[in-house]
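Enquirer: structure of the sequence below:
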Amino acid sequence: MTEKLFYNDPYLTQCEAEVKDIINKDGKILVVLDRTPFYPEGGGQPSDRGELNGIRVLHVYEEDNVIYHQVEKAVEDKIVLCKIDFHRRFDHMQQHSGEHLLSGAIFKLYNGNNKGFHLGEDYVTIDIDIDGMTEEMLRTAEDEVNSYIYKNREICTYVVSKEESKNFPMRKQINVDEDVRVVEAKDMDCCPCCGTHVLRTGEIGIIKIIKSERYKGMTRIYLNCGIRVLKDFQNKQNIISNLNRHLSSDENNLLERVENQSLEIEKLTKELKSLKKIIAESEAKNIIKAENSKVILRKYEDKSFEDIELIAAALSSKNFILILSSLKENKILFMNDSHSDISCGKLFKENIKVFNGKGGGNAKRAQGSFENKQDLINFSQFLNRSLTENN
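Expert: Below you'll find the model as predicted:
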C-alpha cells in the first residue's frame, strides 16, 4: 500500500521516497514507492507528471491500493527525490474544484445532477441530467458559481464512514460500504470525491462556461477555470485587437463592421458569379465558331475548375464531347454530351492512374486531378487520341 501524500498536502511539490519495486509490464517500466506526492489518474482527473531523480514520470495509476509510476527509464537508486509538475497539478486543482462548485450551483438552482465529469487538456465537461438547459439558465448558474469564488470560503476534505457520511448535505448518493472521502465547500457544494482540490474557493479565480450541447437526453457543459480562462481571454483579446486594426474599428462597433463587410462580400460574390457566367458563355460561343470537330480539347492556364464547369454548362446540349483542363488547379473535366456511346467514367477508371491522376465519374461525365501540370496535359491528349481512334 502506497502512502498518499497528495491528500495530506495537495500543495506538496517534492519529497523523498523509498523504491519498493520496479516492474516491467507490457514494455513499460513501473515504479512502486512507499509514499508518493503523485496523484494517480482517477475520478475524472488525469494523473500528475514529474520526475523521480530526474527521470520523467509519464503516467501514474492505482490498483489495489498500490500506486504505479510509469517512468521513461529504469530508476537505479533505492531512495528517490520525487518532484511533481505543480503547474499541471494546480491547473487540475482549479478545474476540479471549479467543477464541484458549478455542479453545486446547478443542483441548488435547478436540482440538476452531475452524471459525468471529464478533465481534459483544453476544457472540462460535465453532463447534467437536464435535457436542453437554456442560455439563461447557464448564465444564471455561471453568475452563481462565480459568487461562490468571490466569498473565498474554505474547501474541506474528510474521510468518514458510510454512516457518518449521512450527516453531510451531499448532492450524490454513496454506493460503497467502506470509508469515503468527502469534499465540502460549506453552503456551496458537498460530494464524495477522490481528487485534489484548492484550499479556498478564491484560488479558482474564475469559472467560464464555454458552450453547451444536448447529449443523451442531458446537457453537456464545457467550461474552464482559473489560469485557463485567463489564457483564453488573452487569446480572444489578441484576436479582437487584430480585427480592430484590420477593420479600423473598435470592439463596440466590430460586429456591425463585420456584418456590413459580409453583406458586401455576398453582393460582390453574386456579381462575380454573374460576370463569370457571361464570360463562360462568350468563351462557349467562340469555341463553337472555331470548332469543326465534335471533340473539344481546351486547356486554360488562368481558369479555375469552377470556370471550366461554367464553360461546359454553356456548351451543354450542343452535341459535343468536352475535354476541358484547368492548368491553374491541375484538374480535368471530361463530358460526353453527344450521341456517341463513349463512357467517360470507364475511360477514367481504366487509364487515369497511369498518368498519376485520380478521379472518376459516370458514362456522361468524369473529372480528375493530377500531381502536376504535365501529367494533366498528357492525359488530356490521351483522351483526345482515344476518341479520334474510336471515331
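
Enquirer: CA atoms for contacts and neighbours, from now on please.
Expert: OK.

Enquirer: and I308, which helix or strand is it part of?
Expert: helix 305-314 (DSSP states H and E).

Enquirer: try L30
Expert: strand 28-33.

Enquirer: distance between the next helix or strand after that strand and the chain's centre?
Expert: As assigned by DSSP H and E, the chain's next helix or strand after strand 28-33 is strand 35-36. Relative to its chain's centre, strand 35-36 lies at 35 Å (CA atoms, centre = their mean, to the nearest Å).

Enquirer: do you know how far the residue nearest to the spatial centre of the chain is from I210?
Expert: In the chain, the C-alpha nearest the mean C-alpha coordinate belongs to D122, at 8.6 Å (CA atoms, centre = their mean). The gap separating D122 from I210 is 11 Å, by CA to CA, to the nearest Å.

Enquirer: hang on, the earlier thing: helices or strands up against the strand holding L30?
Expert: strand 14-25, strand 66-71 (3 or more CA pairs under 8 Å, 6 or more residues apart in numbering; DSSP states H and E).

Enquirer: so the first one versus strand 28-33, what angle?
Expert: Which is strand 14-25. Counting by axes from the mean of the first three to the mean of the last three CA atoms, to 10 degrees, strand 14-25 points 140 degrees away from the direction of strand 28-33.

Enquirer: counting by contacts, list what strand 14-25 packs against.
Expert: strand 28-33, strand 35-36, strand 79-84.

Enquirer: one more sequence to fold, the one below, so I can look at both together:
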Amino acid sequence: MLKRWNEDAFRANLSGRPDLRINRDRYEGRTRLLGKIRTKLLLSGERGQPADRGTLNGVSVLDVQLQEGDVWHLLDSPLLENEVQGEVDDVIRTDHAAQHTAQHVISAILQDEFQIKTVSFRTGTEESTLDLDLGDWDETLQSRLEERLRTVIQANLLITATEYTEEEALQLPLRKTPQVTGKIRVVQIGELDYSACGGTHLASTSELELILFTGLEKVRGNIRLAYVAKDRAFRLLTTERRVLTETARAVSAKKIRSILLWKT
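Expert: This next block holds a predicted model:
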C-alpha cells in the first residue's frame, strides 16, 4: 500500500496560523492559492517527478510548485473559504511513485552491476527517461538489465523513507552526496539502494510489477533510455497487442481478397 506524502489530513485555519496565508491572484487565467503549510498534503513538482493532483475544498488542483520556499497551488476555480480540506488523487500519485521507484531501481542496477551512472532523469506524464553516462547501448546489455529487473521485482524488497541527521545520513552507503543539509530523507530499497530523495515511492519492489523500455536515443553524448512501469507498462502491452491483432486481421483479409480476385 502506498504511503501518503503526509500522514496528517491537510486541514488548516488560515486566519489562525501565522505560517499560513492565501494569495488569490490570477495566473494565466487560473487562480493561484499560496499556502505556506507545515503539513503538506500535495507533493510539489521539484523532485524530478510531476506534482501531485487532487482537490482543495473540492476544487481541482492543476499544479503544485515550490517557489522560494512558498508552495503554490494552481486551482481550476477560485477558492473562497478560509478553511481548507485537501484530498490527493491516489491513482496519479501511485503512478508517479511507480515511475520514480523504477528510476531508483534501474539506476542502482546499472551503476552497481554495469558501472553506468545516471546523469539525470525525468518522470513524464506518458513515459520517463534516464540519461546515462554511456556512449553505446546494445541488446545484450538491455537483456541483462531486464533480467535483473525481473529478479528485483520478484524479490519484493522493502522500500522505506527515513529522516536522518546530516551526520547519520553520511554514515550510510548513499548513492550520491546529499544536496541538502540538516535533516536528510533517505529512501532505502532493501540493500540495493540508499538515496537521499524527497519524492514519493512504492512500499516494495513487487509493487512495480513490470518495467518496459520504450525508447533509446543519443543526447549530448549520453544515452537516453525511456521506460514505463506498473500500470503504464500493462497499458502499453494491451495497446500493442490490440494493434498487432488488428494488423493481423487486416493482412489476413487482404490475402483472402487477393485470392478471391485471383480465382475470379
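
Enquirer: quick TM-score on the pair, please.
Expert: The TM-score (TM-score structural alignment, normalised by the length of structure 2) is 0.84; 244 aligned residues with a CA RMSD of 2.3 Å.

Enquirer: returning to what we had before: could you dump the helices and strands packed on strand 28-33 of structure 1 to CSV with mean neighbour count and distance to K236 of structure 1?
Expert: Shown next, in CSV, are these (neighbours: other CA atoms under 10 Å; distance: least, CA to CA, whole Å):
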stretch, mean neighbour count, distance to K236 of structure 1
strand 14-25, 15, 36
strand 66-71, 23, 37
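
Enquirer: can I get these in CSV with distance to D34 of structure 1?
Expert: Output for these, formatted as CSV (distance: least, CA to CA, whole Å):
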stretch, distance to D34 of structure 1
strand 14-25, 6
strand 66-71, 9
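
Enquirer: list the contacts for the aligned partner of I130 of structure 1 in structure 2?
Expert: Under the alignment (TM-score structural alignment), I130 of structure 1 maps onto L134 of structure 2. By CA atoms under 8 Å, 6 or more residues apart in numbering, the contact list for L134 of structure 2 reads 116-117, 221-223.

Enquirer: mind putting these into JSON lines with neighbour count and secondary structure?
Expert: Putting the contacts of L134 of structure 2 into JSON lines (neighbours: other CA atoms under 10 Å; DSSP: H, G, I helix; E, B strand; the rest coil) gives the following:
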{"residue": "I116", "neighbour count": "15", "secondary structure": "coil"}
{"residue": "K117", "neighbour count": "17", "secondary structure": "coil"}
{"residue": "G221", "neighbour count": "13", "secondary structure": "coil"}
{"residue": "N222", "neighbour count": "18", "secondary structure": "strand"}
{"residue": "I223", "neighbour count": "21", "secondary structure": "strand"}
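
Enquirer: for those, which one is nearest A12 of structure 2?
Expert: Using CA to CA, K117 comes nearest to A12 of structure 2 of the contacts of L134 of structure 2, at 42.8 Å.

Enquirer: which residue lines up with the closest one in structure 1?
Expert: Aligned by TM-score structural alignment, K117 of structure 2 pairs with N113 of structure 1.

Enquirer: that match contacts S103, doesn't it?
Expert: Yes - using CA atoms under 8 Å, N113 of structure 1 is in contact with S103, at 7.3 Å.

Enquirer: now do stretch 228-237 of structure 1: everything it contacts.
Expert: 91, 206-208.

Enquirer: start and end residues in structure 1 for stretch 168-177 of structure 2, please.
Expert: Aligning stretch 168-177 of structure 2 against structure 1 (TM-score structural alignment) gives residues 164-173.

Enquirer: now the matching stretch, how far from the chain's geometric center?
Expert: With CA atoms, centre = their mean as the basis, stretch 164-173 of structure 1 stands 36 Å off its chain's centre.

Enquirer: please apply the same query to stretch 178-195 of structure 2.
Expert: Distance, centroid of stretch 178-195 of structure 2 to centroid of chain: 17 Å (CA atoms, centre = their mean).

Enquirer: single out the most deeply packed of the helices and strands packed on strand 14-25 of structure 1.
Expert: strand 35-36 (a mean of 22; mean count of other CA atoms under 10 Å).

Enquirer: ok so, going back, tell me the secondary structure of the match of I130 of structure 1, please.
Expert: With DSSP: H, G, I helix; E, B strand; the rest coil as the basis, L134 of structure 2 sits in coil.

Enquirer: L58 of structure 1 maps to what in structure 2?
Expert: Aligned partner of L58 of structure 1 by TM-score structural alignment: L62.

Enquirer: what's in contact with the strand or helix carrying that match?
Expert: Element membership of L62 of structure 2 [criterion: DSSP H and E] is strand 59-67. The contact list for strand 59-67 of structure 2 (CA under 8 Å, 6+ apart) reads 42-46, 51-55, 71-79.

Enquirer: could I have the buried ones of the residues you listed as ChimeraX selection syntax?
Expert: ChimeraX command restricting the contacts of strand 59-67 of structure 2 to the buried ones, with burial defined by 16 or more other CA atoms under 10 Å:
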select :42,43,44,51,52,53,54,55,71,72,73,74,75,76,79
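
Enquirer: can you give me the strands for the stretch 51-200 of structure 2?
Expert: Applying DSSP state E, counting those that start in this stretch to the stretch 51-200 of structure 2 gives strands spanning 54-56, 59-67, 70-75, 83-88, 118-122, 128-132, 159-164, 184-189, 193-196.
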